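Novice: Okay, predicted coordinates and the sequence, questions at the end:
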Amino acid sequence: MHSFKELVEIFSEKFNASHFPAQPATLYEPGNYFLNIGGKRIRPAACLMGNELFGEIHPNAYDVATAIELFHNFTLMHDDIMDKATLRRGQPTVHTKYNESTALLTGDVMMIVAYEYLARLDKNFLPRILQLFNKTAREVCEGQQLDMDFEQRNNVSLTEYIRMIELKTSVLLAASLQTGAILGGASEGNCHHVYEFGRNLGIAFQVQDDYLDAFGDPEKFGKEPGGDIRQNKKTFLLLHALEVADTPRKEKLLRLMQENPAGKVQQVLSIFRECNVDEWARNLKQQYLNQAHHHLEAVAVTSKRKIHLAQLADFLVAREH
């Protein structure tokens, strides 16, 4: 059994070779550039952990993990275009460094290479994993579209937001774990619990992310708080504040979002605190984390096999980075 950190290192060593041919360099170099920027490799490591929960790592697990990481990076490359982002992990985004058309094509070919890795799977696993991969890929696109739709709407409910986060973020983590479990020979019931572990963990992770953006310690978090507030992003915190605030506070909050005055972040944070949004967010995060642990406990394997996944959950959601 390996820890998350060990599996990240094992996977990264295999993944860091080029996944593209040399020519045309104008298409493939941007792909290598983007992958070399790095990343936490959470999802491919989760795939390997899902496998190891039930047995020895199957050779195909590295192909699935690679397909998942390539798909994830494809979504990031296209998200950067949609968000007009100039930096990714502190480096110029592909459409900034090269151009938008190249970023679109390079993202497309990265997705195609992901399917080439899936095509290597043993025929006993391919249909089931391909079906899960395709379902997840479609859901991630749905989540991204909902995220863009919500930017144009003033009346997004918390339920709608949670569903968007589930699609945009959680299902890929959940599917990564479940594909590994399938390769490990897990039963249908165990596969369900592994998926639900990842889905709930993904939502808890996003609640924590929203919380840290508003209330995180700049020394530990590595950036000034309030980025989401400055961009008027609809987060767990903002949606809850709009639901529970009295009329004067709600009107002030809406006015701050429209006018973007000096000192906006501190004024919004003040309303958040008056509405106990910080405490509510911490409790909500804990609820989803508890649900994740509940499903992990329900997986029918010995407790010692679950230790590393339980530690991963607490690491992801207790983080201050």
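Specialist: Good, I have the coordinates. Residues are numbered from 1 along each chain as shown.
Novice: can we go C-alpha only for contacts and neighbour counts from here?
Specialist: Will do.
Novice: Go ahead and list the helix or strand containing the residue of the chain most remote from its centre.
Specialist: Distance from the centre of the chain peaks at Pro248, with 35.5 Å (Cα atoms, centre = their mean). Pro248 is part of helix 247-259 when elements are defined by DSSP states H and E.
Novice: same for that helix, what does it pack against?
Specialist: Applying 3 or more Cα pairs under 8 Å, 6 or more residues apart in numbering; DSSP states H and E, we find helix 247-259 packed against helix 236-244, helix 264-274.
Novice: 10 Å instead, please
Specialist: Judged by 3 or more Cα pairs under 10 Å, 6 or more residues apart in numbering; DSSP states H and E, helix 247-259 is in contact with helix 227-230, helix 236-244, helix 264-274.
Novice: what residues does that helix touch?
Specialist: Contacts with helix 247-259, where a contact means Cα atoms under 10 Å, 6 or more residues apart in numbering, come from 154, 229-233, 238, 241-245, 261-265, 267-269, 271-272, 274-275.
Novice: got another, please set it beside the one above:
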Amino acid sequence: MTVERVEFENTFAVLLEDILAELPTFNIPSEGAAWVKECLEYTVPGGKMNRGLSVVDTLRSLRGEHATITPDELHKARVLGWCVEWLQAFFLVADDIMDNSKTRRGMPCWYRREKVGNIAINDAFILESCIYRLLKKYFRQDDYYVDLLDLFHETTYQTELGQLIDLLTAPEDDIDLNRFSIEKHRWIVTYKTAFYSFYLPVALAMIMNGEKREAAFTQARNILIPLGVYFQVQDDYLDCFGDPEVIGKIGTDIEDNKCSWLIVQALDRASAEQRQVLHAHYGRRSAEDVEKIKQIYCDLDLSAVYHAYEEKSYAELCALIDQADANLVPAGVFTKFVAKVYKRNK
């Protein structure tokens, strides 16, 4: 484990105490404070933390190899990174409820914990609100404070729109694969995943570093959004073909009638007979139905299709980085991201 990862992980305890220390100012009963503590400890840490760590990595890349970053600046970059992790926790708690998921990060989903249930809906709101408590504490005095608020609000809205179209495209009680398409899948994952997972951490570091040029933010988006789409395609593939012990969850995209990369690729390649099987069994929850869909995926050799897509995406991303203006955003900002996700298995 790297020193930076240890420092980042240690920062969570500081921020948790910040949130808990403020609760008495609201005269919250003790059981409420205890609930918030348990919820935050259960839902925020424990992931790969790539999003949060990327804020710190990006700031280092922007400053350059030999530039000095003060301890205060590093702490503030870690705070921003944890705000991204808090946003992720907010999305995941809500998403697990909507998808009726069973596990998250190798543990039962928060809403499935004893005595939690639908209280998790309100807990998701609290998780989101914590972001703004932390931003207020650490950045209110900075001239870029409003820019941070605006970026978090904008990114949250983009992600919620992506989630909306995901849900409207694939309702569990009205299965219609004719709603699915390669183009719609790309739109959903761009808004549901790419903006908050890839653009947000980099843009936060850019704002903290004093970046004002719109061209710099545009260049970052033009590389990071395709990278985010590639990342989500990986997720879709691992949901079906990944090892639950490794990825930390049991994939349910087939049962949940999700407009995933695998099903849109299958629909694009299937024979008339195979399409009938897909329409008859996709979105159903029995093990037999799921197995029939997976068999079609295997018959169409979607694993090979995925690996070809992965290599093509990697080459295209490397080309985008090579062609980018390093005077706007250093190439290292992007190459570190690519290195983290290329050929990942969890």
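Specialist: Looks like it arrived, so ask away. Just so it is clear, the structure is predicted and the values come from calculations on it, not from any experiment.
Novice: related to what we said a few turns ago, what is the mean deviation of the helix holding Pro248 of the first structure from its aligned residues in the second structure?
Specialist: Taking mean Cα distance after the TM-score superposition for the first structure, the mean distance separating helix 247-259 of the first structure from the aligned residues in the second structure is 2.3 Å.
Novice: Stretch 321-341 of the second structure: which residues count as buried?
Specialist: For stretch 321-341 of the second structure, a neighbour-count test (16 or more other Cα atoms under 10 Å) marks 321, 324, 328-334, 337-338, 341 as buried.
Novice: ah, wrong one, I meant stretch 239-257 of the first structure
Specialist: Neighbour-count burial for stretch 239-257 of the first structure, counted by 16+ other Cα under 10 Å, picks out 239-242, 245, 249-250, 253, 256-257.
Novice: okay, and that stretch goes to which residues in the second structure?
Specialist: Mapped onto the second structure using TM-score structural alignment, stretch 239-257 of the first structure covers residues 264-282.
Novice: how far is the matching stretch from where the chain is centred?
Specialist: Relative to the centre of its chain, stretch 264-282 of the second structure is centred 29 Å away, using Cα atoms, centre = their mean, to the nearest Å.
Novice: number of nearby residues for Ala170 of the second structure?
Specialist: As a burial measure, Ala170 of the second structure scores 20 neighbours (other Cα atoms under 10 Å).
Novice: Would you agree it is in contact with Phe180?
Specialist: Yes. Between Ala170 of the second structure and Phe180 there is a contact under Cα atoms under 10 Å: 8.2 Å.
Novice: what sits in contact with each of the two?
Specialist: Common contacts of Ala170 of the second structure and Phe180, defined by Cα under 10 Å, 6+ apart, comprise 258-260.
Novice: Just the closest of those to Asn209 of the second structure, please.
Specialist: Ser260 (36.6 Å; Cα to Cα).
Novice: Report how many residues lie close to that closest one.
Specialist: Using other Cα under 10 Å as the criterion, Ser260 of the second structure is surrounded by 26 other residues.
Novice: Pull the contacting residues for it.
Specialist: Shown in contact with Ser260 of the second structure (Cα under 10 Å, 6+ apart): 166, 170, 180-182, 184-186, 188-189, 232-233, 235-237, 239, 253-254.
Novice: So which residues of the second structure form strands?
Specialist: Using DSSP state E, the strands of the second structure run over 103-104, 107-108.
Novice: Take those strands and write them to a markdown table, including distance to Ile28 of the second structure and mean neighbour count.
Specialist: As requested, the strands of the second structure are exported to a markdown table (distance: least, Cα to Cα, whole Å; neighbours: other Cα atoms under 10 Å):
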| stretch | distance to Ile28 of the second structure | mean neighbour count |
| --- | --- | --- |
| strand 103-104 | 29 | 18 |
| strand 107-108 | 27 | 13 |
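Novice: Looking at those strands, which is nearest to Asp150 of the second structure?
Specialist: Going by Cα to Cα, the one of the strands of the second structure nearest Asp150 of the second structure is strand 103-104, 29.4 Å.
Novice: Nothing else from me, thank you.
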